[in-house]
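Engineer: Need a 3D model of the following:
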Amino acid sequence: MQQRTAKINFNAAGGTASGNATTCKVTIPTKWVKELGLDALHRNVELLFDGNRIILVPAVTGVDFARQKKKLGHSVYRLEYYDREQLCTAIYADFTDEILTVENYVEDPVKRAFGNNRNPSWEDFQLFLQERCLSKDRAGLREYLDTLGLVEYDPWEIIRITEGRMAEDHQWLRIEVYS
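Structural biologist: Okay, here's the model as predicted:
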């Protein structure tokens, strides 16, 4: 592993930031940037912080994530979350490792699958699926499940059948097996 010492540059933040806000920047060797496959056109990165270190890695698109997982033989699905006919969020879910990545296509967090949460966990995903179904405690649930041809309450199976459509809202899901 190569190592360098650097200084952090602190600057006053602009725009709508508060008066005391600052931005922090670090200069990274160009050689390292090129070795990561980054350039002026492909410059999106993910920053990870574990409490002791900041790690910078190239951002992975949903398609890249799905391809990598499929190569490992994982069960991967792409869920498209719509508001009417507008695609709002694409969710790439790896059911083998129980991890996911999302791509948002709208700025309004109310229309995004996970609101302001840009890095949802598997638990967040499970809660999202439950929110797109009838409540498990709802009266008449047994009849509803019978109508769908299901033996038990399973949000994933319910959504595969109903597309996550709920009365009086316009959001729905399209699910496809990623191949």
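Engineer: For the rest of this, base every contact and every neighbour count on C-alpha atoms.
Structural biologist: Fine.
Engineer: The spatially most central residue of the chain: which element?
Structural biologist: Closest to where the C-alpha atoms of the chain average out (Cα atoms, centre = their mean) is residue 102, at 2.3 Å. Assigned by DSSP states H and E, residue 102 belongs to strand 99-104.
Engineer: one more to line up against the first:
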Amino acid sequence: MEMKNVYKSLNEQKLYYEQELTRKKNVLKDTKEERKNITIKKIHGELYYYAQCKRAGKVNSQYLGPVIPGTIADIEEKQNKIECLTEEIKELEWNIESLEKMMEYYKKREKKEPVMNNFSFEVYWKDEITARVYVKKKKVIVSRYTENPGKQLFASKEMTRFQLGKIMEMRCWEKGRPDINEILNHLGLSEYNPYEIVRKTHGVSYNDFIWFRFPGEKLTSKDVLVR
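Structural biologist: This is a model prediction of the structure:
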């Protein structure tokens, strides 16, 4: 989950930079002026200001006037603004590119991130414990405290993680329902993962009084059951 939070934070930062990039490009466009270099040329012993820019690979010069203090202040101010915006746009583009590389790295890391090897949880029917489940790597061991089929989720004392995953999936919403992404987003999840879902919902259902308690939780049935 920590890695997912980092990825989410990077994505939020990227979206912010993209918004800023669009805004600054629009500001630059609204200046209706191109980037120019101010130069001074000496002609027949007199000094003159010229603005130079490149178009189609050729340098074009625009006469601004004789060199007199302050005469090109407005042009200088506008060109300075263009210069700053251009540099800020370059920096934002670089930041976005860097974030995209970092996000790609975290996506690859997340795919390689191993599932939790060892964990445990308890299963209750109302406030009556019906099972305690121990997951040890690929093996799942169940201590059952009732044989009542209406209260007991587990038919055997041992199973595979795949089988446990299917049982957990039965305590979740259907993966194919139209609003599943909205539900996951509400839970703070980015993907359909039965284990992560039941950690949030405690595996409750309108059809029974079964629920899961995970280590460290000070809960009773009144805190989690929906009916």
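Engineer: picking that back up, show me what the residue nearest to the centre of the first structure aligns to in the second structure.
Structural biologist: By TM-score structural alignment, residue 102 of the first structure lines up with residue 142 in the second structure.
Engineer: just residue 171 of the first structure next, same as before
Structural biologist: For residue 171 of the first structure, the aligned position in the second structure is occupied by residue 210, per TM-score structural alignment.
Engineer: how near is the residue nearest to the centre of the first structure to residue 165 of the first structure?
Structural biologist: Separation of residue 102 of the first structure from residue 165 of the first structure (Cα to Cα, to the nearest Å) stands at 20 Å.
Engineer: same thing with residue 136 of the first structure?
Structural biologist: Distance, residue 136 of the first structure to residue 165 of the first structure, using Cα to Cα: 16 Å.
Engineer: now do residue 105 of the first structure
Structural biologist: 20 Å.
Engineer: Of these two, give the one with the bigger neighbour count.
Structural biologist: residue 165 (17 against 13; other Cα atoms under 10 Å).
Engineer: quick one: that one is in a helix?
Structural biologist: No - assigned with DSSP: H, G, I helix; E, B strand; the rest coil, residue 165 of the first structure falls outside any helix and is coil.
Engineer: Over in the first structure, find the residue span the longest helix seen in the second structure aligns onto.
Structural biologist: In the second structure, assigned by DSSP state H, the helix with the most residues is helix 73-112. Using TM-score structural alignment, helix 73-112 of the second structure lines up with nothing in the first structure.
Engineer: roughly how far out does that helix sit from the chain middle?
Structural biologist: When C-alpha coordinates are averaged (Cα atoms, centre = their mean, to the nearest Å), helix 73-112 of the second structure and its chain have centres 19 Å apart.
Engineer: And stretch 201-210 of the second structure, by the same measure?
Structural biologist: Distance of stretch 201-210 of the second structure from the chain centroid (Cα atoms, centre = their mean) equals 30 Å.
Engineer: list the buried ones in that stretch?
Structural biologist: 201-205, 209-210 (16 or more other Cα atoms under 10 Å).
Engineer: and if you look at stretch 66-84 of the first structure?
Structural biologist: Under 16+ other Cα under 10 Å, the buried positions of stretch 66-84 of the first structure are 66-67, 69-70, 74-83.
Engineer: Closest to residue 145 of the first structure out of these?
Structural biologist: Among those, residue 79 lies closest to residue 145 of the first structure (Cα to Cα), at 22.2 Å.
Engineer: Could you look up the SS state of the counterpart of the closest one in the second structure?
Structural biologist: Using TM-score structural alignment as the criterion, residue 79 of the first structure maps onto residue 121 of the second structure. Classification of residue 121 of the second structure by three-state DSSP places it in strand.
Engineer: Residue 47 of the first structure is in what secondary structure piece?
Structural biologist: Taking DSSP H and E as the criterion, residue 47 of the first structure maps to strand 45-49.
Engineer: swap that for residue 38 of the second structure, sorry
Structural biologist: With DSSP H and E as the test, residue 38 of the second structure turns up in strand 37-43.
Engineer: What is the aligned counterpart of residue 63 of the second structure in the first structure?
Structural biologist: Counting by TM-score structural alignment, residue 63 of the second structure has no partner.
Engineer: Three-state assignment for residue 63 of the second structure, please.
Structural biologist: Taking three-state DSSP, the label given to residue 63 of the second structure is strand.
Engineer: residue contacts, the nearest residue to it once chain neighbours are set aside?
Structural biologist: Distances taken as Cα to Cα, 6 or more residues apart in numbering place residue 50 nearest to residue 63 of the second structure, at 4.7 Å, with adjacent residues excluded. For residue 50 of the second structure, the contacting residues are 38-41, 61-65, by Cα atoms under 8 Å, 6 or more residues apart in numbering.
Engineer: wait, is residue 50 of the second structure part of a strand?
Structural biologist: Yes - the assignment for residue 50 of the second structure is a strand, going by three-state DSSP.
Engineer: At which residues are the helices of the first structure located?
Structural biologist: Using DSSP H, helices in the first structure cover 30-35, 62-71, 122-131, 141-148, 155-162.
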